[in-house]
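Trainee: The following block contains a protein sequence and its predicted model.
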Amino acid sequence: MPVEEPTDEELKEFYETPEKVMLNTYPSQKQATLVMVTLDLLSTHSPDEEYIGEYPEASWANEPIIYAAYERLKGRLQYLEGVIDERNVTLSLKNRAGAGVVKYELLKPTSKHGVTGMGVPYSISI
């Protein structure tokens, strides 16, 4: 029953046509389409999106101190990617692993281009 305290009329309708009551709980086609479009927009990356840490700027490579800081940043990003991968396979984290749970890859720098769960590759905008 969709409501916790149904009226007598709602209960009668539920007992007579439970499939009708169940179908009334589903979103309309317009609502479902709006949700799907919103989720698609929120989970898709721009093709020209780029992550820091993969390629140094040309000016960074010429300055040893800046380049060393860049290398530390790159190492830290690789470490964090390892943490994400480790948490994705840890079964005790119910929000990260298990049946029907998509692995978290949205902000992983080396994940594949596409939608959430596939991430975006390193790229350089021109």
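Mentor: Yep, it's here. As the structure is a computational prediction, the values presented were derived from the model and not from experiment. Numbering: from 1, shown residues only.
Trainee: Please count neighbours and contacts with C-alpha atoms only from this point.
Mentor: Will do.
Trainee: Please compute how far whichever helix or strand residue 11 is part of lies from its chain's middle.
Mentor: Secondary-structure assignment from DSSP states H and E places residue 11 in helix 8-16. On the basis of Cα atoms, centre = their mean, to the nearest Å, the separation between the geometric centre of helix 8-16 and that of its chain is 40 Å.
Trainee: Who are the packing partners of that helix?
Mentor: In this structure, helix 8-16 makes packing contacts with helix 18-25, judged by 3 or more Cα pairs under 8 Å, 6 or more residues apart in numbering; DSSP states H and E.
Trainee: got the angle between the helix it packs on and helix 8-16?
Mentor: 120 degrees (axes from the mean of the first three to the mean of the last three Cα atoms, to 10 degrees).
Trainee: ok, residue 60 to residue 6 distance?
Mentor: Separation of residue 60 from residue 6 (Cα to Cα, to the nearest Å): 67 Å.
Trainee: nope, residue 48 is what I was after
Mentor: Relative to residue 6, residue 48 is positioned 52 Å away (criterion: Cα to Cα).
Trainee: go on, residue 83?
Mentor: With the distance defined as Cα to Cα, residue 83 ends up 48 Å from residue 6.
Trainee: Structure two is appended below for comparative analysis:
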Amino acid sequence: MHNYPFGGYVPNHSTLTRKLIPQEDDPEYEKFISDPQHAFLASLATQLQATKVMAVQDTLSTHSPDEEYIHQLHNLHRHWFNDHEVLSLFEKYSAKLEDIKETIKARNKDICLRNRSGESSTLIQLF
């Protein structure tokens, strides 16, 4: 799942703010109350800061074309393992992870669990 489309838009997921919300005894409080939208927009990161954050989020949410997952063993690397017991245990481990993945997918489709979204929040329920 790519997080960039949502998190890359700074107002949705601001990584920093330049101003705190003023307290009631702060002279800026009246300005905040009269125009909260302006106060919010003034607190967001600068364009340069936001651009840097967007670049990092894009990089972190993009998958490498040659990436391998922990439960996968590429055929080119199978010759590294000569121990049949190790390969058998690895296959058992991989099968268990696939079972967990299917459980997560099923829970994500369950109407009773609509208040949850995505694999990460459902994964917490497994353990």
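Mentor: That came through fine. Note that the structure is a prediction, hence the values are computed from the model and not measured.
Trainee: Would you pull the TM-score for this pair?
Mentor: Comparing the chains after superposition, counting by TM-score structural alignment, normalised by the length of structure 1, produces a TM-score of 0.53; 97 aligned residues with a Cα RMSD of 3.4 Å.
Trainee: quick one: which of residue 60 and residue 6 of structure 1 has more around it?
Mentor: residue 60 (15 against 12; other Cα atoms under 10 Å).
Trainee: Name all residues that make contact with that one.
Mentor: Under the criterion of Cα atoms under 8 Å, 6 or more residues apart in numbering, the contact list for residue 60 of structure 1 reads 66, 67, 70.
Trainee: Map the last one across to structure 2 for me.
Mentor: Matched to structure 2 by TM-score structural alignment, residue 70 of structure 1 sits across from residue 90.
Trainee: biggest helix in structure 2, by residue count?
Mentor: Secondary structure of structure 2 read by DSSP state H shows that its longest helix is helix 84-109.
Trainee: tell me which residues in the helix or strand following it are buried?
Mentor: On the C-terminal side of helix 84-109 of structure 2, the nearest following helix or strand under DSSP H and E is helix 119-126. Neighbour-count burial for helix 119-126 of structure 2, with 16 or more other Cα atoms under 10 Å as criterion, is recorded at residue 122.
Trainee: now for helix 119-126 of structure 2, which elements pack on it?
Mentor: Judged by 3+ Cα pairs under 8 Å, 6+ apart, the packing partners of helix 119-126 of structure 2 are helix 84-109.
Trainee: Next, the angle from the helix it packs on to helix 119-126.
Mentor: Going by the same axes, to 10 degrees, helix 84-109 of structure 2 makes 110 degrees with helix 119-126.
Trainee: Compare helix 84-109 of structure 2 with structure 1 and give me the mean distance after superposition.
Mentor: Once the two models are superposed, helix 84-109 of structure 2 sits on average 2.4 Å from its counterpart in structure 1 (mean Cα distance after the TM-score superposition for structure 1).
Trainee: Please state the offset of that helix from the chain centre?
Mentor: 22 Å.
Trainee: Same question for stretch 30-41 of structure 1.
Mentor: Averaged C-alpha coordinates place stretch 30-41 of structure 1 at 15 Å from its chain's average position (Cα atoms, centre = their mean).
Trainee: what's it aligned against in structure 2?
Mentor: Going by TM-score structural alignment: stretch 30-41 of structure 1 matches residues 48-59.
Trainee: Distance check, residue 30 of structure 1 against residue 37 of structure 1.
Mentor: Counting by Cα to Cα, the separation of residue 30 of structure 1 from residue 37 of structure 1 is 11 Å.
Trainee: Who has more neighbours out of those two?
Mentor: Neighbours were counted for residue 30 of structure 1 and for residue 37 using other Cα under 10 Å; residue 37 has more, 12 against 9.
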